[in-house]
Structures are given as C-alpha cells and as structure tokens.
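Asker: okay, structure incoming, though there's no sequence with it:
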C-alpha cells in the first residue's frame, strides 16, 4: 500500500495507523532519503533500499519520490492519495513545523526542522513553501495516475472525515508478487 500526497496532509499518521491495523511494516521514504545533515541519499542506493523493502510480503509506504515510484507502485495494489484543500494542508504543515521547531523533535538520522524555515521563500528550505508550491503539482500528477493506472486501486482522501472512514473499514491487500 502506497500513501501519497502533500507534505503535512496526514500521510504518515494514516500510514502508521493502517500498517498497525494490517500488521505490516510502515516505511517513511523521507527516513531513507534524508541522511544526516539533510543530505540526500544517492539515487542508486535509494532504489536498492526501497527495492528490498517492496520485495517483502506486506508494507505501507509513505512518500512521493519519483525516483522510486515505479518500484513501489509495481508491487502495491492500493494507492491512498491525500488530496486535501490547500488551506488545510498549509495550516497543518505550518503548525507541525512550528511544533517541531520549538520542541527540536528529531525526524530522521539526527535531522530536525528549524523554526526559521517557516519564513524562508525557497521551497527547498521551507516545508511550508514546498507544500504550497507542490499542491497543484500533486493534484495533477495523481489525478492523471488514478485515471491511467487501472491495475492499482486509488483511494482519494479529500478530508479528515474520509481518512477516518477509511480507518473504520478493514482494508486488506496483498502486494503483487515480484
């Protein structure tokens, strides 16, 4: 199962809950991609690591990385797409970034968000700005994919109520054989 959507939309929260319910590993692609000091992992190593994960029998993977999407979607039978309104995403990512900046919460490999990133204009330096600029990109990308990828079930989450309803049902899935 693949969970995609904008930063701060709720992918990780829902992904963790679904993985726990299904009894399968939960994997945040960010935790693999971001080495210490926010250095990106090399593409070959990223693909090798993700390839080994998706060869497993069951998993829930959270992330939008085009470098590994083909690997993940080749084995996933379900893609959950968070498509919340931009104002909701920005509100959520803003508060999350402020909380993480104040508490100095460690994310992955010693990396921490800085409170000052809220005020940066470069999307590469501000997750808030990234979420703003990527909203339309993701909506177009996943709308197109949902129409074209008929072998994969796309579940579009447009609200927190949609996510709560999804958690109430007992999803079952079998990743496609390698």
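Answerer: Nice, I can see it. All values reported here derive from a predicted model rather than from experimental measurement.

Asker: when you work out contacts or count neighbours from here on, use the C-alpha atoms and nothing else.
Answerer: Fine.

Asker: check the separation of the first and last residues in stretch 107-122.
Answerer: 21 Å (Cα to Cα, to the nearest Å).

Asker: check stretch 146-162 too.
Answerer: 17 Å.

Asker: residues in contact with that stretch: which ones?
Answerer: With Cα atoms under 8 Å, 6 or more residues apart in numbering as the test, stretch 146-162 has contacts from 73, 76-85, 163.

Asker: let's bring in a second one:
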C-alpha cells in the first residue's frame, strides 16, 4: 500500500460468525497491500483447544505498523480496538448470515476441510447437540454485534467505523476505499 496519511493501515473486520469477516479481511489486505491474519488460526489449537499463546500471538501481530485482522474474542478485543484505525462492521441480516454459515459449515464438513491446526468441522448432527456449534453460535450472537460496535465507537472515538449492510455494500466500499488497488 502506498504511504498515505488518509488510508488506514490497522484494520479490524467484525460481524457475527459466518458473516464473511475472513473473506473481506483477506480482500482488504490484498487491495491495501497489508498483512492479514486470520484470528481463528491463532486461537484454535489441536482438538479445538484454545492455544496458550493466543494473546501473545495477537499482540505480536498487531504490534506491527500495518495489518488486517478480525475483531473477535473477548480477551483481545480491547487491545485490538486500542491499536486499530478502522473497524469494518459486516452488519448483515440474520437470514443472510445463517444461510452463509450453514452453507460454509456443510461444505467444509463434506470436504473434510482442515481449518486450523488439524481441526475439521464436527459431524453435522452436532448442530442439534452442541450448544456451541458454529451455526447455533451465529444465531445466538447475531443481535449482540450492533451494541458491541456502538460501545467501541463510544469508548474509542478515534476509531473510524464503517457499517456495511449487504455484500454489495462491502464491494462498493472496498472499491471506494482502495480505488487503485481493488
């Protein structure tokens, strides 16, 4: 990314699980020429256990001058908000998110796609038995994100927040924010 005082170089992407944070984060990183880190890859160790070095790994990555990462996990959200210049909020409808997270989960399970540190999506039947299953988690936490974003806007007035309500809004914003790169 060319040095520009008007373009943010420390960018967070947020929204509920399945909203497309990682996909948009990667697109922003490519368009802006910034390093990207998928935060779930830092959090999840083998057998879905939290990695002991998670907070230190996030600290190390975001101590750099420029980056893109998702704004997730209570233990690091405050640090990320302190360091970021821009928060991009994917505020998509619950139905869009549920369609996306369900499609993604089924696809990953059928393909037995490795996610992070040897982990794969569990059996699809676990959506009925596991309270923390990603599809159930997305449903349950969807309504929390607007208030979280409003709160961080109040507590970090220097943090620019961009709210995107649909994927086409994200596409348009990306073209506008990084016109020569996108």
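Answerer: Good, I have the coordinates. Predicted model only: the values in this text are computed from it and were never measured.

Asker: give me the TM-score for these two chains.
Answerer: Comparison of the two superposed chains (TM-score structural alignment, normalised by the length of structure 1) gives a TM-score of 0.88, and 169 aligned residues with a Cα RMSD of 1.7 Å.

Asker: correct me, but residue 123 of structure 2 touches residue 111?
Answerer: No. Checked against Cα atoms under 8 Å, the pair residue 123 of structure 2 and residue 111 is beyond contact range at 11.9 Å.

Asker: drop anything exposed from the contacts of stretch 146-162 of structure 1.
Answerer: 73, 76-84, 163 (16 or more other Cα atoms under 10 Å).

Asker: make TSV from the residues you listed and add secondary structure and distance to residue 23 of structure 1 to it.
Answerer: Formatted as TSV, those follow (DSSP: H, G, I helix; E, B strand; the rest coil; distance: Cα to Cα, whole Å):
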residue	secondary structure	distance to residue 23 of structure 1
73	helix	20
76	coil	16
77	coil	17
78	strand	16
79	strand	18
80	strand	18
81	strand	21
82	strand	22
83	coil	26
84	coil	27
163	helix	19
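
Asker: ok, so of the residues you listed, who is nearest residue 94 of structure 1?
Answerer: Among those, residue 84 lies closest to residue 94 of structure 1 (Cα to Cα), at 14.7 Å.

Asker: what's the counterpart of the closest one in structure 2?
Answerer: Here residue 84 of structure 1 is matched to residue 92 in structure 2, going by TM-score structural alignment.

Asker: from residue 173 of structure 2, how far off is that match?
Answerer: 15 Å.

Asker: residue 78 of structure 2 too?
Answerer: Where residue 173 of structure 2 is concerned, residue 78 of structure 2 sits at a distance of 25 Å (Cα to Cα).

Asker: before we move on, what about residue 39 of structure 2?
Answerer: For residue 39 of structure 2 relative to residue 173 of structure 2 (Cα to Cα), the value is 23 Å.

Asker: same thing with residue 120 of structure 2?
Answerer: Residue 120 of structure 2 is 33 Å from residue 173 of structure 2, by Cα to Cα.

Asker: cool, and residue 60 of structure 2?
Answerer: 29 Å.

Asker: compare those two (neighbour count), which wins?
Answerer: residue 173 (16 against 10; other Cα atoms under 10 Å).
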